[in-house]
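1. sequence unavailable; structure follows:
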């Protein structure tokens, strides 16, 4: 992972994150000064950022919000204090409400981002300066260290480019913590069509099948927030093998993001929250699926079923469907 160190200093009232990347400092600078690239990594998994304002000039402002899997929002504003291209950016970082006003009870910090050349690429040093020990403790308590680490660990895929980062690796499963998993798969095809393939019943029946020899017997989609979906499969020619999943759509931002709940039909207890994100680059789409499990035991039980292998079979089939002459374009 790129992040190598996160330290807090109660005496100096600072929090410092260090991360190393196999890319030149100029490329790192570009990622932090292009709002469209920032959106691809600034928010931690499950809380992607959307920049609605970005004036990279001393005295200028950047405004963004992060959207949680259930539609929650957290906003912030940067006021640019100093800019030294391509080596450092200094901002005043404030939490804000939906009207852009400072959030009551939340601290404002001074953040300095520096981009340093190294023999193998570049180093990011991000230092937050606090006005009091209480403000530092408050930020630590809300998970800022963990969130910043997970966010910056997403930057390597932006710097490398999606094809170099993911092509040829197939379906990759990463454990983020005891209850969160990240699954990635590069799919050859434009984002709009990959999105459609996840919401069009005719296309879904052609690729979301897992291993060979299975058919989708029920395909009830729910593209709108609040809608309920139901999918079921059965092994061809084998009675009594049908099983299915059902759930609700929590968030829909076509063609970028969809969040749904998921539970096996007939099973009791809480299910999972599945957060699908799509990024396109050079005609290929990186599908990233963040899965939130109710507990560690459920996570390990589901992963042990060979879920990732079944997903790889389906995604490989999806690429064939997208490339076929009969696929809608």
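-> That came through fine. Predicted, not measured: the structure shown is a model, and the values here were computed from it.

2. CA atoms for contacts and neighbours, from now on please.
-> Noted.

3. can you name every helix or strand that the longest helix seen in the chain contacts?
-> The longest helix of the chain (DSSP state H) is helix 307-323. Secondary-structure packing of helix 307-323 (3 or more Cα pairs under 8 Å, 6 or more residues apart in numbering; DSSP states H and E): strand 180-188, helix 191-197, helix 201-207.

4. go with 6 Å
-> Judged by 3 or more Cα pairs under 6 Å, 6 or more residues apart in numbering; DSSP states H and E, the packing partners of helix 307-323 are helix 201-207.

5. buried sites along the helix it packs on?
-> If you call a residue buried by 16 or more other Cα atoms under 10 Å, then helix 201-207 has these buried ones: 203-207.

6. what does stretch 172-187 give?
-> In stretch 172-187, counting by 16+ other Cα under 10 Å, buried: 172-173, 179-187.

7. again with stretch 58-72
-> 61-70.

8. span of it from start to end?
-> With Cα to Cα, to the nearest Å as the measure, stretch 58-72 spans 31 Å from end to end.

9. show residues contacting it.
-> Residues outside stretch 58-72 that contact it (Cα atoms under 6 Å, 6 or more residues apart in numbering) are 46-55, 73-82, 250.

10. check stretch 256-275 too.
-> For stretch 256-275, the external contacting residues (Cα under 6 Å, 6+ apart) are 244-252, 276-278, 289-293.

11. contact partners for residue 303?
-> With Cα under 6 Å, 6+ apart, residue 303 has no contacts at all.

12. stretch 218-233: which residues count as buried?
-> Under 16+ other Cα under 10 Å, the buried positions of stretch 218-233 are 218-219, 221-223, 228-233.

13. in addition, the following structure is provided for comparison:
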């Protein structure tokens, strides 16, 4: 986790966050100066940011919107008040409505970002300055500390070349907290085709099979918000195991980048998980990221103990071949 320290100081009316990264200051600066790179980490997992404007000059404004997994949204704006490339910058950060105007019941804060060389990489210190203790407490109560930590955990992938970051490392599992995990896998193929492989039943049946010896007996995927889906599997021949399946509802679709669904075991009343799939392409490779929210720690550990990640790696290996063959 890049974040090394978080200090809330009611007397100074500040919230300070320190993070360290294995990349030079100039590379860290570029991540904050490019809105397309900012979008990959500014919002915490499950709340990705979209910058709709970005005037990176003193006196200029940047506007962004973060979209939650259930269709929620939160918008903000930056007013750039100081820029010192590549050592840092300062903004006035405001919560805004759909019309871009500041929300009167939400606090504004002055934020300074300072980048400095550190131990072969770089250190970032972000300090948020508030007008009152009440404003500081309001923002902390909204979960900004945990949200910042989780957002910063995404920056390592941005600072590295995507293939350097993920190629050959298989399916990786990160435990973000008691109820959230992040699973990533790089596949060598274009995002459009990876999206189709996740959403078109005739393609899903070719790869989403788990370990050897299993077959997909039912696949009714949907990309329409509000519709339901069902996927079922069964062992083939003498393969041990009992048939099972999952079903759920489509909550959000942003083709070909993101899809959010619920998921529960067929024939049960729950518990359900929230599955947030996102796809990012760079240099012809696509990073698949699946953020899963569990109802509690016990459910998380029970499901992970089934060997789910190993089964996903077997499926992703098939997916990689499935997307390469049509292009060869």
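-> Structure received. These numbers were taken from a predicted model, which means no experiment stands behind them.

14. center of the first structure, which residue is that?
-> Ranked by distance to the mean C-alpha position of the first structure (Cα atoms, centre = their mean), the top residue is residue 45 at 4.2 Å.

15. can you tell me the element it falls in?
-> Applying DSSP states H and E as the criterion places residue 45 of the first structure outside every helix and strand.

16. what about it, distance to residue 275 of the first structure?
-> 9 Å.

17. what about the nearest residue to residue 312 of the first structure once chain neighbours are set aside, how many neighbours?
-> Excluding its sequence neighbours, the residue lying closest to residue 312 of the first structure (Cα to Cα, 6 or more residues apart in numbering) is residue 171, at 5.5 Å. Residue 171 of the first structure has 22 neighbours, counted by other Cα atoms under 10 Å.

18. residue 171 of the first structure contacts residue 310, correct?
-> No. Using Cα atoms under 6 Å, residue 171 of the first structure is not in contact with residue 310; the gap is 9.6 Å.

19. which residue ranges of the stretch 201-328 of the second structure form strands?
-> With DSSP state E, counting those that start in this stretch, the ranges of strands along the stretch 201-328 of the second structure come out as 214-219, 228-235, 244-254, 258-265, 273-282, 285-293.

20. now those strands in CSV, with distance to residue 139 of the second structure?
-> Below are the strands of the stretch 201-328 of the second structure laid out as CSV (distance: least, Cα to Cα, whole Å):
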stretch, distance to residue 139 of the second structure
strand 214-219, 44
strand 228-235, 36
strand 244-254, 27
strand 258-265, 27
strand 273-282, 25
strand 285-293, 23
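
21. of all these, which one is nearest residue 135 of the second structure?
-> Smallest distance to residue 135 of the second structure across the strands of the stretch 201-328 of the second structure (Cα to Cα): 29.4 Å, for strand 285-293.

22. can you check which part of the first structure that closest one sits on?
-> Aligned by TM-score structural alignment, strand 285-293 of the second structure corresponds to residues 284-292 of the first structure.

23. mean deviation (superposed) between that stretch and the second structure, please.
-> After superposition onto the second structure, stretch 284-292 of the first structure sits on average 0.7 Å from its aligned residues (mean Cα distance after the TM-score superposition for the first structure).

24. can you give me the buried ones in that stretch?
-> Buried, per 16+ other Cα under 10 Å, within stretch 284-292 of the first structure: 284-292.

25. where do the strands of the stretch 1-150 of the first structure begin and end?
-> 3-9, 14-21, 49-54, 61-67, 73-84, 88-96, 108-118, 121-129.

26. and the first one, which residues are buried?
-> Neighbour counts using 16+ other Cα under 10 Å place 3, 6, 8 of strand 3-9 of the first structure among the buried residues.

27. equivalent range in the second structure for it?
-> The aligned range for strand 3-9 of the first structure is 3-9, by TM-score structural alignment.

28. who touches that stretch?
-> With Cα under 6 Å, 6+ apart, stretch 3-9 of the second structure has contacts from 15-19.

29. in contact with the residue nearest to residue 312 of the first structure, which residues?
-> With contact taken as Cα under 6 Å, 6+ apart, residue 171 of the first structure is in contact with 184-185, 312.

30. stretch 235-245 of the first structure: how far from the chain's middle?
-> Centroid displacement of stretch 235-245 of the first structure relative to its chain, using Cα atoms, centre = their mean, to the nearest Å, is 33 Å.

31. and it, end to end?
-> 15 Å.

32. buried ones in it, by neighbour count?
-> For stretch 235-245 of the first structure, burial by neighbour count (16+ other Cα under 10 Å) applies to 235, 242-245.

33. save those residues as a markdown table, and put in distance to residue 303 of the first structure too.
-> Shown next, in a markdown table, are these (distance: Cα to Cα, whole Å):
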| residue | distance to residue 303 of the first structure |
| --- | --- |
| 235 | 21 |
| 242 | 20 |
| 243 | 17 |
| 244 | 17 |
| 245 | 16 |
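
34. in those, find the pair that's most separated.
-> Taking Cα to Cα, no two of those sit farther apart than 235 and 245, at 15.4 Å.

35. how much space separates residue 217 of the first structure from residue 232 of the first structure?
-> In terms of Cα to Cα, residue 217 of the first structure sits 5 Å off from residue 232 of the first structure.

36. buried residues, stretch 79-93 of the second structure. List them.
-> Neighbour-count burial for stretch 79-93 of the second structure [16+ other Cα under 10 Å]: 79-81, 83, 86-93.

37. go ahead and confirm residue 184 of the second structure touches residue 172.
-> Yes. At 5.3 Å, residue 184 of the second structure counts as touching residue 172 under the criterion of Cα under 6 Å.

38. tell me which of the strands of the stretch 201-328 of the second structure sits nearest to residue 321 of the second structure.
-> That would be strand 285-293 among the strands of the stretch 201-328 of the second structure, by Cα to Cα, at 12.9 Å.

39. which elements pack onto the closest one?
-> Looks like strand 285-293 of the second structure contacts strand 180-187, strand 273-282 (3+ Cα pairs under 6 Å, 6+ apart).

40. and the ones you listed as TSV, adding distance to residue 114 of the second structure?
-> Putting these into TSV (distance: least, Cα to Cα, whole Å) gives the following:
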stretch	distance to residue 114 of the second structure
strand 180-187	29
strand 273-282	28
